[in-house]
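Asks: sequence first, then the predicted structure:
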Amino acid sequence: MAEIERESMEYDVVIVGAGPAGLSAAIRLKQLDADLNVVVLEKGSEVGAHILSGAVLDPVGLNALIPDWKEKGAPLNVPVKDDNFYMLGEAGQIRVPNWPMPPLMNNHGNYIVSMGNVCRWMAEQAEEMGVEIFPGMACSELVYGENGEVKGVVAGEFGKNADGTPGDGYEPGMELLGKYVFLGEGVRGSLSKEVIAKYELDKNSEPQKYGLGMKEIWEIDPAKHREGSVTHTMGWPLGSNAGGGSFIYHLDNNQVYVGFVVHLNYQNPHLFPYMEFQRFKHHPMVAKLLEGGKRIAYGARAITEGGYQSMPEAAFPGGALLGCSVGLVNLPRIKGNHNAMLSGKAAAEHAYAAIQTGRYGDVLDGYTTELKEGPIGRDLKKVRNVKPLWSKRGLLASLAVGGFDMWTNTFGFSLLGTMGHGKTDAAATGEASKHKPIDYPKPDGKLSFDRLTNVSFSMTNHEESQPAHLKLKDPSIPVSVNLPKYAGPSARYCPAGVYEFVGEGDDTKFQINFQNCVHCKTCDIKDPSQNINWTVPQGGDGPNYPNM
């Protein structure tokens, strides 16, 4: 095939992803120099369409970026009024008191928010400052310069046939070139993954660890609604099968965010994270809250959980990784949006300083140092041992020893040093023959729902004639390896029912229903053979989250 000719546009800084990190970088660049040319490219149909987060927002990042956010109408309208922690058993619960918890676990001064709506508001602020924002523009390729540096991206390629050849209405997309390119794609972004591998940015860090977060928005009986209430649970139904827990956040308008996180380092390949979430809602405490209400939205996404010791080098020749592309979630706090904003602000400041001196296309070394030694590093370093303790010693050890370690870190030291994570989540998957199958109750259609019904509440849509954006490195592996050895775990770990095995015996085939994909990236992370590569579909496709 002849080489594709593309038009190009040049900017000072090209930003991939209109999430909290990318938008913070754009706003900060314009604050520093209104004449800088800054563009933000977003694969969702609109800003916020692909944003899914808990979310209880620590406003520290927003305070640093836009101190007068209240006067400017930022949608932080529900301050946290009370914190509740429970350990669940199948039939009851035990309240964990707040007083023994380290101060960093306190949600006083934080807000229950829709991060989708926060990002929509941030995009308005950025556009008022002159930032160009283009939604529906998936970035499918990196453009490299003569010295091997990243100098831009290819965005807006449309109209390929299912086999990858150009269709009748094919549009080749454009090259958007920048003095620096920022990748704020979120968790396990395809371009970030390429950059990390190419420049070996993770050679001195621990393997990144992940969780799968699933979330529903419920409208509940006003008599049961407690605006500003935050509840977290651990224990049932996961037990010893996997790490994880839940969140229940009461926002305004009688709405509640109900979420469930399963750590992806689980061993039993029979585990079905989505069904664990559905079973959780039948716990008496949760069922009592939700009965008589209705679910109005659903979505899922992976969460970076490796923390401080899993952070790769964040700067590379020609650009920087932002936010979840680096992995800046504080796992015990279940918060990362504040650090995402701070990372975007820091990257902007380092790029601005470089551009001022005539530099471009080089490594912003000071950026990685600031992430690890500045407020983000200090936030993550205090909690760095909670995840490895949970993974290696279980929930109770992480609560007791991890809690003690967080307390000592409050005073600047740790008796544990820095613990390692060991295996990747894919490598942690055990063989099916060594684990018991798990029997899950059938969804009742009132509190619990089947996957495909729930996916319809994510408003997900993909143009069916395009190539599948979920690529198999070896098409034979799902049936020849993953099915006999691991009982075909992709049919369970995907929270959207993308993967299924059809037929029997020698006629068994692996089917990819890419139209269902909610862009969570779990398959790219958890596939035990590391055979699935998640890439972007054409721009605008995927979920259309309203106020996740």
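Replies: Now that the structure is in, tell me what you want to look at.
Asks: please count neighbours and contacts with C-alpha atoms only from this point.
Replies: Noted.
Asks: helices along the stretch 101-250 of the chain, start to end?
Replies: When assigned using DSSP state H, counting those that start in this stretch, the helices of the stretch 101-250 of the chain occupy the ranges 115-128, 190-198.
Asks: that should have said the stretch 351-500 of the chain, apologies.
Replies: Going by DSSP H, counting those that start in this stretch, the stretch 351-500 of the chain shows helices at 365-373, 375-381, 386-393, 395-410, 451-455, 477, 483-486, 490-493.
Asks: tabulate these in JSON lines, adding columns for mean neighbour count and distance to Lys423.
Replies: Shown next, in JSON lines, are those (neighbours: other Cα atoms under 10 Å; distance: least, Cα to Cα, whole Å):
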{"stretch": "helix 365-373", "mean neighbour count": "18", "distance to Lys423": "23"}
{"stretch": "helix 375-381", "mean neighbour count": "19", "distance to Lys423": "20"}
{"stretch": "helix 386-393", "mean neighbour count": "20", "distance to Lys423": "10"}
{"stretch": "helix 395-410", "mean neighbour count": "18", "distance to Lys423": "18"}
{"stretch": "helix 451-455", "mean neighbour count": "17", "distance to Lys423": "29"}
{"stretch": "helix 477", "mean neighbour count": "16", "distance to Lys423": "21"}
{"stretch": "helix 483-486", "mean neighbour count": "18", "distance to Lys423": "17"}
{"stretch": "helix 490-493", "mean neighbour count": "23", "distance to Lys423": "18"}
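Asks: wait, which of those helices is closest to Leu321?
Replies: Closest of the helices of the stretch 351-500 of the chain to Leu321 is helix 365-373, at 9.4 Å (criterion: Cα to Cα).
Asks: how about Thr231: what's its closest non-neighbour residue?
Replies: Leaving aside its chain neighbours, Thr231 sits nearest to Asn84 (4.6 Å; criterion: Cα to Cα, 6 or more residues apart in numbering).
Asks: three-state assignment of the one you found?
Replies: At Asn84 the chain is in strand, as set by DSSP: H, G, I helix; E, B strand; the rest coil.
Asks: give the burial count for it, as a bare number.
Replies: Burial of Asn84 is recorded as 15 neighbouring residues (other Cα atoms under 10 Å).
Asks: list the contacts of it.
Replies: Asn84 makes contact with Arg95, Val96, Asn98, Ser229, Val230, Thr231, His232 under the criterion Cα atoms under 8 Å, 6 or more residues apart in numbering.
Asks: picking that back up, out of the helices of the stretch 351-500 of the chain, which is closest to Gly539?
Replies: Closest among the helices of the stretch 351-500 of the chain, once you apply Cα to Cα, is helix 451-455, at 19.4 Å.
Asks: structure two is appended below for comparative analysis:
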Amino acid sequence: MQRDEMEYDVVVVGAGPAGLAAAIRLKQRAPDVSVCVLEKGPEVGAHLLSGAVIDPRALDELLPEWRKAPLKLRVPVAREEMLFLKQSEAETLPHALLPKILKNDGCEILSLGELARWLATQAEALGVEIYPGFAAAELSLDEHGALNGVITGDFGIKRNGQAGPEYAPGMLIRAKYTLLSEGARGSLTRKAETQFKLRTDSDVQKFGIGLKELWRAAPARHQPGTVVHSLGWPLDNSTGGGGFLYHQADGLIAVGFVVHLDYANPYINPYEEFQRFKTHPAIRAHLDGGERLEYGARAIAEGGLQSLPKLTFPGGALIGDSAGFINLPRIKGIHNAINSGMIAANAVADAIAAGRSHDELAAYPAALKQSWTWKELDVVRNAKPMLSRFGTLLGVACTGAELTLRQFGIRLPWTLKHAGADHAKLRPANEFSPIIYPKPDGVLSFDKLTSLTFSSVQHTEDQPAHLRLTDPAKAIDVNLARFASPESRYCPAGVYEIVEDHYGPRLQINASNCIHCKTCDIKDPTQNIVWATPEGGGGPQYSRM
């Protein structure tokens, strides 16, 4: 069957904050430029997950009237706490001691999914065409090796690899320029990094896994505008991460936990650490009497400035978390993602106005290096390396000292490198003891499969598994034998499990459980698991995450 083709001036892959901001800015700059946004989720926002406390700076520049938008969960930050947790106690770090960059003055609590859906309406009002349910699966290259668009995934392929009665081949979407805005560990971004050698001169990317639940608070416990961040328990000093509680509007609380994926102990289970976190007296005080509404998880690109790959290649560019613009100490990246999309859009608009196409957008990284995003990331560039090298306590102290020096105009002359990729940090299981996690109480803590029902995950059952093993034998000969099958623990959705049959142990992959967090693609110690796009429209269906 012949592949259908469509042609636009610009195609954006991913309807997240960066992609939608790029589309909007393109239409603001050049109303006659045709722009298409492809989104693999069933609707805009369905695959988006963030805390989220947002620095409004970029939105103010993109759409100055955005505060008039009907965002039901938005509320300005009114008060904040930073806690250091011990097993049953909590110490509060005085707000006055926090470096200015870490304070949330002027920030807003909101739902990223709700924000994206509103941004989509603004983009469509300007003439942007948005296509949810279409997963961009392959890069399309012209005869000179430049990117000239993307190919969407096929529909109707059966589990055996054969075309079913509803088979339809993916479309070729041609474009003068393609912007990849897939979020952390995007599948096309990985292909572009390999095809165009984008990581030749950059440090490795570092990641965390962020787990989140949305709760309906007991009325007496709801404090709109309250922000709580925590370090410490249940993680030990050598395992990076922390928790958050954000009191949104409409009686809701977003509660979440981040575990940095450079941990060494293969028995660590980020999902179970999150469940333990909620039982701490200082955290349960916010949740008692409430009702859990949603659950999800997503990888976070934490490497910062030194981990940014080359951002441009012939015919395209990386924007948002596809590149990795998160400010880890601030626990914020939405504003930088939006700004990167706007800056890239300006470069595209200028290139098309000049009659160019399929070349490198050199103006994008040049302008980015002069932007406030670059300056902000430069301030915190050593935070992640210090946390990884020195542990939580000393790492936080060193980061705080450096950020305080920057307030007085003192910039340390060095940029620390990261100490290797996250998957390489996992140590053999025989160096550790198994962690016995408490059984869920069904009130504050829950088992993984029960939680999965709160992500509304759906996939077409009779399709090829989108989670693939490069060498199936490694799952048993290496992962199980050496690392006690860590994929059964770091996956927050119960995708991977070791089962025994008359042939012995084997790895079972429950691909229909996948919530597209990408953790397996990142943390697998032999890099044997490859995450590919499933049929468009599959995955979680978050409503307010």
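Replies: Noted; the coordinates are in hand. Quick caveat, the model's predicted, so the values are computed rather than measured.
Asks: quick check: TM-score for this pair?
Replies: Superposed pair, TM-score by TM-score structural alignment, normalised by the length of structure 2: 0.98. Supporting alignment: 545 aligned residues with a Cα RMSD of 1.3 Å.
Asks: circling back: and of the helices of the stretch 351-500 of structure 1, who's closest to Gly136 of structure 1?
Replies: helix 451-455 (20.6 Å).
Asks: so which bit of structure 2 is that closest one matched to?
Replies: Taken onto structure 2 by TM-score structural alignment, helix 451-455 of structure 1 occupies residues 448-452 there.
Asks: pretty sure Gly17 of structure 1 sits against Val187.
Replies: No - contact between Gly17 of structure 1 and Val187 fails when scored by Cα atoms under 8 Å: they sit 11.2 Å apart.
Asks: how near is the residue nearest to Thr231 of structure 1 to Gln255 of structure 1?
Replies: 18 Å (Cα to Cα, to the nearest Å).
Asks: and what of Gly377 of structure 1?
Replies: 34 Å.
Asks: Val227 of structure 2 matches what in structure 1?
Replies: Match for Val227 of structure 2 (TM-score structural alignment): Val230.
Asks: and Pro440 of structure 2, how many neighbours?
Replies: 14.
Asks: ok, it - contacts?
Replies: Gln275, Phe446, Asp447.
Asks: again, 7 Å this time
Replies: By Cα atoms under 7 Å, 6 or more residues apart in numbering, the contact set of Pro440 of structure 2 is Phe446, Asp447.
Asks: can you check Thr226 of structure 2 too?
Replies: Thr226 of structure 2 sits in contact with Val77, Ala78, Arg79, Glu80, Tyr246, His247, where contact means Cα under 7 Å, 6+ apart.
Asks: apply 6 Å and report the result again.
Replies: By Cα atoms under 6 Å, 6 or more residues apart in numbering, the residues touching Thr226 of structure 2 are Ala78, Arg79, Glu80, Tyr246, His247.
Asks: same check on Pro464 of structure 2?
Replies: Arg159.
Asks: please say which position in structure 1 it maps to.
Replies: Pro464 of structure 2 maps onto Pro467 in structure 1, by TM-score structural alignment.
Asks: excluding chain neighbours, what is closest to its match?
Replies: Per Cα to Cα, 6+ apart, closest to Pro467 of structure 1 is Ala162, 4.0 Å.
Asks: is it true that the match of Val227 of structure 2 touches Tyr249?
Replies: Yes - judged on Cα atoms under 6 Å, Val230 of structure 1 makes contact with Tyr249 at a distance of 4.8 Å.
Asks: mind listing what the aligned partner of Pro365 of structure 2 in structure 1 touches?
Replies: Alignment note (TM-score structural alignment): Pro365 of structure 2 maps to Thr368 of structure 1. Residues in contact with Thr368 of structure 1 (Cα under 6 Å, 6+ apart) are Glu313, Ala314.
Asks: any idea how far the match of Val227 of structure 2 is from Trp218 of structure 1?
Replies: From Val230 of structure 1 to Trp218 of structure 1 the distance is 15 Å (Cα to Cα).
Asks: okay, those two: which has more neighbours?
Replies: The neighbour comparison of Val230 of structure 1 against Trp218 (other Cα under 10 Å) goes to Val230, with 23 against 19.
Asks: which position in structure 1 pairs with Ile268 of structure 2?
Replies: Ile268 of structure 2 maps onto Leu271 in structure 1, by TM-score structural alignment.
Asks: ditto for Ala532 of structure 2
Replies: So, by TM-score structural alignment, Ala532 of structure 2 is matched to Thr535.
Asks: what's around the match of Ile268 of structure 2, how many residues?
Replies: Taking other Cα under 10 Å as the criterion, the count of residues near Leu271 of structure 1 is 22.
Asks: with adjacent residues omitted, what lies nearest to it?
Replies: Closest to Leu271 of structure 1 by Cα to Cα, 6+ apart is Ile438, at 6.6 Å.
Asks: tell me which of Gly17 and Val187 of structure 1 has more neighbours.
Replies: Gly17 (29 against 22).
Asks: translate Gly186 of structure 1 into the numbering of structure 2.
Replies: In structure 2, Gly186 of structure 1 lands on Gly183 (TM-score structural alignment).
Asks: what's the burial count for Leu97 of structure 2?
Replies: 9.
Asks: relative to Ser230 of structure 2, how far out is the closest residue to Gly243 of structure 2 other than its chain neighbours?
Replies: With sequence-adjacent residues excluded and distances taken as Cα to Cα, 6+ apart, Gly243 of structure 2 is closest to Phe257, at 4.2 Å. Per Cα to Cα, Phe257 of structure 2 is found 9 Å from Ser230 of structure 2.
Asks: quick check: neighbours shared by the two?
Replies: With Cα under 6 Å, 6+ apart as the test, Phe257 of structure 2 and Ser230 both reach Gly242, Gly243.
Asks: which one of these two is surrounded by more residues?
Replies: Phe257 (26 against 23).
Asks: and the aligned residue in structure 1 for the more buried one, which of the three is it?
Replies: Using TM-score structural alignment, the partner of Phe257 of structure 2 in structure 1 is Phe260. Three-state assignment for Phe260 of structure 1 (three-state DSSP): strand.
Asks: I'd say the match of Ala532 of structure 2 and His469 touch.
Replies: Yes - applying Cα under 6 Å, one finds Thr535 of structure 1 in contact with His469, separated by 5.2 Å.
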